[in-house]
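Enquirer: got a predicted model here, sequence first, then my questions.
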Amino acid sequence: MPRVFSVRSLVPGEDREENPVHDHRRLGRELDLFDTDPLMGAGLPYWLPDGAAVRHALEEFVRETERRAGYRHVYSPVLGKRELYEISGHWSHYSEDMFPPMDLGAEQVVLRPSLCPHHALIYRSRAHSYRELPLRMAELGGMYRSELSGVLGGLTRVRAIQLNDAHVFCTMDQAAGEARAALDLIGRAYATLGIRPARYRLSLPGANGKYVAGADMWRRAAALLTQVLDDSKVPYEAVEGEAAFYGPKIDVQIADAAGREATLSTVQIDFHQPERFDLHYIGPDGAKHRPVMVHRSIIGSMERAVAHLIELYGGAFPAWLAPVQLVVVPVSEAEAGPAAALVERAVAAGLRAELAGPEQGTLGARVRAARRVPYQAVIGAREAASGDVALRLRDGRRPATLGTGALLDRVGALVAGRSLELWPEEAELTESH
């Protein structure tokens, strides 16, 4: 049975049109998307059912996008032996941002600060031929950063991170093309999500000692990323001191309504870890060759991505991301049965649908409470008798009356297509407000 629509869970603060500056920390709690508890600790938010629905839809989008782009998905553990991170260079260059090691018998294990060492080991576990390359490996996995309490905030800066991460193992000749394809993939994902980059940044090493040695390695990687940016014809600026400790990167920056900037997506070229882990493939000459490792994240962490989307849309998400996509509102108790049947059909069709019955208040109150839900289906005596539905869109438009089957087909197609539009412009409307 579908769960009953909760009026309280969708009572928002100001509408997006009334107040364009949104704080995801406030909205996330008002809309029952996420929260925190002192016993869990700072920087460790938990996701409520509506927030989990948004995150799940986003995860499915990312996995499908990656699969269509030739990536294969893996799972790897969130723990690793300290020795693993000593080999990767994290221990000597990044340990201040890692949680302390835990003693496990004669060994020490560590909560991983990134996924790349694990993926390097997965690659190394099997022999590879040049014919297999590029090998694209993706994971939506957890990692942990020992962030100071003073920099933590909502979902944008947390200690437990669910990262959309991937690593491409390729030949030197393939590296620029793979990095460029990753940047194109980021652009297509942003278009689907409605995200606009604030700027592109070529992040280079600084003068301090936090970076691994190897001037030639850094020069080659930076030259490749510069070529990618130039070929992609996006404006960018080079900034020193922002590189990863093992290599330069392209950072795709976003900005919130207050102008605060953050990195959401990255593309990196890494010559360091393939050497440290002694990765190789067999070339056409029958000899061993070192692969290049391209790191990339389409939308970064689920936490930061959802925080940005909350603020971007003021909690009124596109239909495919919305926690509740369709709310069915019977005018009176007499229409409760047909309304409940429509909810069940919608859920069976794959929609997130809920019932707002008369016991939850007046008709006007129920409609107002659901004002961030994309589609509101009102069923009165006439609709119950005819099997039709009076549909109201979140923006106040009212499409022509539809039969329940046509309604579910139309809404289902818009959701499946991940449209940013609530309703096709060419569709007939009965009135507009």
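Expert: Right, received. Where do you want to start?
Enquirer: switch to C-alpha atoms for all contacts and neighbour counts from now on
Expert: Fine.
Enquirer: ok now stretch 234-249, how far from the chain's centre?
Expert: With Cα atoms, centre = their mean, to the nearest Å as the basis, stretch 234-249 stands 22 Å off its chain's centre.
Enquirer: may I see the buried residues of that stretch?
Expert: By neighbour count, and taking 16 or more other Cα atoms under 10 Å as the criterion, the buried residues in stretch 234-249 are 236, 241, 242, 243, 244, 245, 246, 247, 248, 249.
Enquirer: who's in contact with the first one?
Expert: This means residue 236. With contact set as Cα atoms under 8 Å, 6 or more residues apart in numbering, residue 236 has these partners: 199, 200, 201, 202, 229.
Enquirer: list the contacts for residue 117?
Expert: With contacts taken as Cα under 8 Å, 6+ apart, residue 117 has the following neighbours: 84, 85, 88, 273.
Enquirer: from those residues, which land in helices?
Expert: Counting by DSSP state H, the part of the contacts of residue 117 found in helices is 84, 85, 88, 273.
Enquirer: list buried members of those by neighbour count.
Expert: 84, 85, 88, 273.
Enquirer: now, which of those sits nearest residue 360?
Expert: Of all those, residue 360 sits closest to residue 85, with 54.8 Å by Cα to Cα.
Enquirer: ok, the closest one touching residue 91?
Expert: Yes. The criterion here is Cα atoms under 8 Å, and residue 85 meets it with residue 91 at 5.3 Å.
Enquirer: second structure for comparison follows:
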Amino acid sequence: MHDHRRLGRELGLFDTDPLIGSGLPYWLPDGAIVRHTLEEYIREAESAAGYRHVYSPVLGKRELYEVSGHWAHYSDDMYPPMDLGAEQVVLRPSLCPHHALIYRSRSHSYRELPLRMAELGGMYRSELSGVLGGLTRVRAIHLNDAHIFCTLDQAVDEARAALDLITRAYADLGIRAARHRLSLPGEGGKYVADPNLWRRATALLKEVLDGSGIAYEEAEGEAAFYGPKIDVQIADAAGREATLSTVQIDFHQPERFDLHYIGADGAKHRPVMVHRSIIGSVERAVAHLIEEHGGAFPAWLAPVQLVVLPVAEAQAARAEEVVRRAAARGLRAELAGPEHGSLGARIWAARLVPYQAVIGEREAESDLAAVRLRDGSRPGPLPVGELLHRIGERVAARGTGLWS
């Protein structure tokens, strides 16, 4: 595996500047393409799974986090309050309090549940400078977050469905989970003091894991302050583990925010809140993808999907036409003409691009392209239309395969 901090800069994906500050990377154009494509993939997957997307502010009044419990249990990791007249506002450390308020803003019947609410939103953690690094530990985080408000009887199925979404996303992205962890509370005042809450939520998560047939390890001291969680662990180039994806069952915040729904009996009932993140933060996900693939991203995620290489200047016009036709099909294509060096040098420079189309004299005359794949295989000369169709099919199918 590779170090994403070095490779990400070499590939022009992201960088930092001291005037912006530590732990605050900016995205360069190719990195922005990867990020945008990843975000769109997640939104489409969530929409297909019945999630509705929302937007919520990155600020909240201090009182909001006092109600949620973040101020009492998590304030050391939050930025200090900002005085705005008679109010104090805080950069949010998580999205769940906002989503609880969105749920609370309308009345709900049991017929509406489960209600799946998703957002890819910003949140902020006051990380110490010594732990910051590249995209893996940052101070401004963009989290693929969602909260499912459901009945107690629905909680296990919803959490299990979230695990299934994670498994499918990892397959499409070419990510391997290092292990699954059931994160439990430890000693001290970091955790909500409600033994019944912990016992009920832990039992449900164990049911989820056991029913999914997933091997897991229990780890004390790794839970969220309000409840246990399933953590999907990944490993970096040095073998260090980090959490990428999570599934949590929460009885605490529905109680704190006095959330309810009207049951079949006409009475008020408390919903269960399932927290889940399919790819965690976009920053950490892209960092891991860089390391896992060495910059050779799956074709659907690659910043450039097709490079067109005219052998000589005489074929440049035909090569430009191929690039235009590819763009019209929604593919990300670039021209690498003779002005960039010999054909061999240009092929080498484009070695991370999934598909290469070489246009020589014979190809230009016959509307063909000599096809080269990133893995070294050569399917042979193909009509340009067929080539673009096949690439389009592979991109639309996602996954890690290059040819079929």
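Expert: On my side now, so go ahead. Not measured: the values here are computed from a predicted model.
Enquirer: narrow the contacts of residue 236 of structure 1 to just the buried residues.
Expert: The neighbour count (16+ other Cα under 10 Å) marks 199, 200, 201, 202, 229 as buried among these.
Enquirer: for these, give me a markdown table that also has secondary structure.
Expert: What follows is these, written out as a markdown table (DSSP: H, G, I helix; E, B strand; the rest coil):
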| residue | secondary structure |
| --- | --- |
| 199 | strand |
| 200 | strand |
| 201 | strand |
| 202 | strand |
| 229 | helix |
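Enquirer: dump those to a markdown table, plus distance to residue 277 of structure 1.
Expert: Formatted as a markdown table, the entries for those read as follows, by distance: Cα to Cα, whole Å:
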| residue | distance to residue 277 of structure 1 |
| --- | --- |
| 199 | 34 |
| 200 | 31 |
| 201 | 29 |
| 202 | 26 |
| 229 | 29 |
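Enquirer: which of these lies closest to residue 431 of structure 1?
Expert: Each of these was checked against residue 431 of structure 1 using Cα to Cα; the closest is residue 199, at 40.5 Å.
Enquirer: map the closest one across to structure 2 for me.
Expert: In structure 2, the residue equivalent to residue 199 of structure 1 is residue 179, according to TM-score structural alignment.
Enquirer: spatially nearest residue to that match (excluding sequence neighbours)?
Expert: Taking Cα to Cα, 6 or more residues apart in numbering as the measure, residue 179 of structure 2 lies nearest to residue 233, with 5.3 Å between them; neighbours along the chain are not counted.
Enquirer: got it, and residue 53 of structure 1?
Expert: residue 323 (5.3 Å).
Enquirer: any buried residues in the longest helix along structure 2, and which?
Expert: Under DSSP H, the helix in structure 2 containing the largest number of residues is helix 152-173. Across helix 152-173 of structure 2, burial judged by 16+ other Cα under 10 Å covers 154-156, 158-160, 162-163, 165-167, 169-170, 172-173.
Enquirer: which elements pack onto that helix?
Expert: helix 195-212, strand 241-250, strand 272-277 (3 or more Cα pairs under 8 Å, 6 or more residues apart in numbering; DSSP states H and E).
Enquirer: residue range for the shortest one in structure 1?
Expert: Aligned by TM-score structural alignment, strand 272-277 of structure 2 falls on residues 292-297 of structure 1.
Enquirer: need the residues that contact that stretch.
Expert: Outside of stretch 292-297 of structure 1, the residues within contact range by Cα under 8 Å, 6+ apart are 116, 163-172, 175, 178-179, 182, 265-271, 273-274.
Enquirer: tell me the residue in structure 1 aligned with residue 233 of structure 2.
Expert: Using TM-score structural alignment, the equivalent of residue 233 of structure 2 in structure 1 is residue 253.
Enquirer: same question for residue 106 of structure 2.
Expert: For residue 106 of structure 2, the aligned residue in structure 1 is residue 126 (criterion: TM-score structural alignment).
Enquirer: how about residue 294 of structure 2?
Expert: Residue-level alignment of residue 294 of structure 2 against structure 1, with TM-score structural alignment as criterion, gives residue 314.
Enquirer: isn't residue 152 of structure 2 right up against residue 271?
Expert: Yes. With contacts defined as Cα under 8 Å, residue 152 of structure 2 counts as touching residue 271 at a distance of 6.9 Å.
Enquirer: give me the neighbour count for residue 32 of structure 2.
Expert: 15 (other Cα atoms under 10 Å).
Enquirer: from residue 216 of structure 2, how far out is the closest residue to it other than its chain neighbours?
Expert: The spatial neighbour of residue 32 of structure 2 that comes closest, neighbours along the chain excluded (Cα to Cα, 6+ apart), is residue 13 at 7.2 Å. Computed with Cα to Cα, to the nearest Å, the distance linking residue 13 of structure 2 and residue 216 of structure 2 is 34 Å.
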